[in-house]
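1. Got a predicted structure plus its sequence, pasted below:
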Amino acid sequence: MALPHYRRAAARAKPESAPNVLTTTLLITAPAVIATAILRPRGSR
């Protein structure tokens, strides 16, 4: 019985990866948190 020759699989193109969920969350929430801290009314004392 003859065995088939080994052939390397064709290299697949890497799909363009989407940004990480954590990175996306931080990019959205960090500016909002900073703006809230800056714009928060200060006490009159």
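-> That came through fine.
2. contacts and neighbour counts: CA atoms only from here.
-> Will do.
3. which secondary structure element contains P31?
-> helix 21-39 (DSSP states H and E).
4. what's the spacing between A30 and P19?
-> To P19, A30 is 16 Å away according to CA to CA, to the nearest Å.
5. for V33, same thing?
-> 21 Å.
6. repeat for P41
-> Taking CA to CA, one finds P41 at 35 Å from P19.
7. now T29
-> Taken as CA to CA, the span from T29 to P19 is 15 Å.
8. now I38
-> In terms of CA to CA, I38 sits 28 Å off from P19.
9. Presented hereafter is structure B, for comparison with structure A:
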Amino acid sequence: MSYPPFRTRPRKAPPRGGPSLVSLTLLITAPAVFAVAALRPR
């Protein structure tokens, strides 16, 4: 019994032109940090 030759699947490239993962993370966390700082009791 012979196996077919092993081929690795090509990886999908990340979409170009969209925001990067770092900027998306900052876009979500920055307003939350500012809201916590503004609403913190003084």
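-> Happy to help now that I have it. Everything quoted here is computed from the prediction, not taken from an experiment.
10. Overlay them and tell me the TM-score.
-> After superposition, the two chains reach a TM-score (TM-score structural alignment, normalised by the length of structure 2) of 0.57; 28 aligned residues with a CA RMSD of 1.6 Å.
11. still on that earlier bit, ok, and what's touching the helix holding P31 of structure 1?
-> Outside helix 21-39 of structure 1, no residue is within contact range by CA atoms under 8 Å, 6 or more residues apart in numbering.
12. how close does that helix sit to structure 2?
-> For helix 21-39 of structure 1, the mean deviation from structure 2 after alignment is 0.2 Å (mean CA distance after the TM-score superposition for structure 1).
13. can you pull the buried residues of that helix?
-> When burial is assessed from 16 or more other CA atoms under 10 Å, helix 21-39 of structure 1 yields no buried residues.
14. burial of S20 of structure 2, as a residue count?
-> When counting by other CA atoms under 10 Å, one arrives at 11 neighbours for S20 of structure 2.
15. Report the aligned residue range of structure 2 for the helix holding P31 of structure 1.
-> Mapped onto structure 2 using TM-score structural alignment, helix 21-39 of structure 1 covers residues 21-39.
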